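Asker: sequence-free structure coming up:
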C-alpha cells in the first residue's frame, strides 16, 4: 500500500476518532503538531487516544470528506472537512472544522504530522 493509500484509508475510516485504528496507523513515536484557531498543541500517541475518547463522548457520528490528497515519497498532504453529529442532536450533521494536514510516514505509519485547522 502506498503512503497516500495509507493516509487516505486512515482518514476515510475516521481514524482521528477511532482508538483501535490508531494502533494500526499511528507510529508509537508520533509527534503530532497542531496549529488550531485556539493555539498550538504538540501531541503524542497517548494524547491522540485521549483526544479521540473525549471527542467520542460528544459526537454520535463522524465522517471525513477529503477534498485533496497529494503524495511525494513518504509525505502525504490531505485537505479535508470533518463533519459530526452531536449527542444533543444526533439527527443534525454539522461541520466540526476544516483541516490541512501534512503526514510523514515511517514503517507504513503516521510518524510526523503537521496539521492546521479552522473552525467554521
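Answerer: Structure received. Fair warning: this is a prediction, and the values are worked out from it, not measured in the lab.

Asker: CA atoms for contacts and neighbours, from now on please.
Answerer: Noted.

Asker: which residues sit in contact with the closest residue to residue 43 other than its chain neighbours?
Answerer: Using Cα to Cα, 6 or more residues apart in numbering and skipping residues adjacent in sequence, the residue nearest residue 43 is residue 32, 4.9 Å away. Residue 32 is in contact with 41, 42, 43, 44, 112, 113, 114, 115, counting by Cα atoms under 8 Å, 6 or more residues apart in numbering.

Asker: for residue 87, same thing?
Answerer: Listed by Cα under 8 Å, 6+ apart, the contact set of residue 87 reads 57, 58, 59, 60.

Asker: okay, one more to line up with it:
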C-alpha cells in the first residue's frame, strides 16, 4: 500500500473514533509531536489510543476535510479541517480545528508524526 493511501485510511470519516481501526494503522512505536494552541504535546501509541477513547465518548461523528495532501517517498503531508458531531447536538457539524501534519510511514503504518493545529 502506498504511504498516501495509509494516511488517507487514517483520516477517513469516523476512523478516529474507532479504536480497533486506529490500532491497526499505528506502528507500535508511533510518536507524534504536536504543537497546538494549548502548547506542545508529545504522544506515543498508548496516548493516541487514549485520545481515541476520549473522542469516541465525546463525539458521535468525526469527519476530516482535506485541502492538501503531498507525498514524497515515505513522507506524507496533509492539511485538513476536523469536524465533529457531539452527543448533545448531533445535527450540527462543529469545527474542532485546522491541522497540518507530516507523517513518516514505516512498515506500512503511521510511525512519526509532526503536527500543528489551531483549535476553533
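Answerer: Received it, and whenever you're ready, just let me know what you need. Nothing here was measured: the structure is a model prediction, and the numbers come from that model.

Asker: give me the TM-score for these two chains.
Answerer: Once the chains are laid over each other, their TM-score by TM-score structural alignment, normalised by the length of structure 1 reads 0.94; 120 aligned residues with a Cα RMSD of 1.1 Å.

Asker: follow-up on the earlier one: check which helix or strand the residue nearest to residue 43 of structure 1 maps to.
Answerer: Element membership for residue 32 of structure 1 (DSSP states H and E) is strand 26-36.

Asker: now the strands for structure 2?
Answerer: 26-36, 39-44, 59-72, 75-86, 94-106, 109-119 (DSSP state E).

Asker: any chance of TSV for those strands, columns distance to residue 5 of structure 2?
Answerer: Output for those, formatted as TSV (distance: least, Cα to Cα, whole Å):
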stretch	distance to residue 5 of structure 2
strand 26-36	14
strand 39-44	22
strand 59-72	10
strand 75-86	10
strand 94-106	11
strand 109-119	10
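
Asker: wait, which of those strands is closest to residue 6 of structure 2?
Answerer: Residue 6 of structure 2 lies closest, by Cα to Cα, to one member of the strands of structure 2: strand 109-119, at 6.9 Å.

Asker: buried set for the closest one?
Answerer: For strand 109-119 of structure 2, the neighbour count (16 or more other Cα atoms under 10 Å) marks 109, 110, 111, 112, 113, 114, 115, 116, 117 as buried.

Asker: and that strand, how far from structure 1 on average?
Answerer: Superposing on structure 1 places strand 109-119 of structure 2 at an average distance of 0.6 Å from its equivalents, by mean Cα distance after the TM-score superposition for structure 1.

Asker: state the distance from the aligned residue in structure 2 for residue 67 of structure 1 to residue 96 of structure 2.
Answerer: Residue 67 of structure 1 maps onto residue 67 in structure 2 when the alignment is built from TM-score structural alignment. From residue 67 of structure 2 across to residue 96 of structure 2, the span is 16 Å (Cα to Cα, to the nearest Å).

Asker: neighbour-wise, which of these two wins?
Answerer: More neighbours surround residue 96 than the other of residue 67 of structure 2 and residue 96, with 17 against 9 (other Cα atoms under 10 Å).

Asker: surely the more buried one and residue 82 touch.
Answerer: Yes. The criterion here is Cα atoms under 8 Å, and residue 96 of structure 2 meets it with residue 82 at 5.5 Å.

Asker: in structure 2, what stretch matches the longest helix seen in structure 1?
Answerer: Determined from DSSP state H, the single longest helix within structure 1 is helix 45-58. Mapping helix 45-58 of structure 1 onto structure 2 (TM-score structural alignment) gives residues 45-58.
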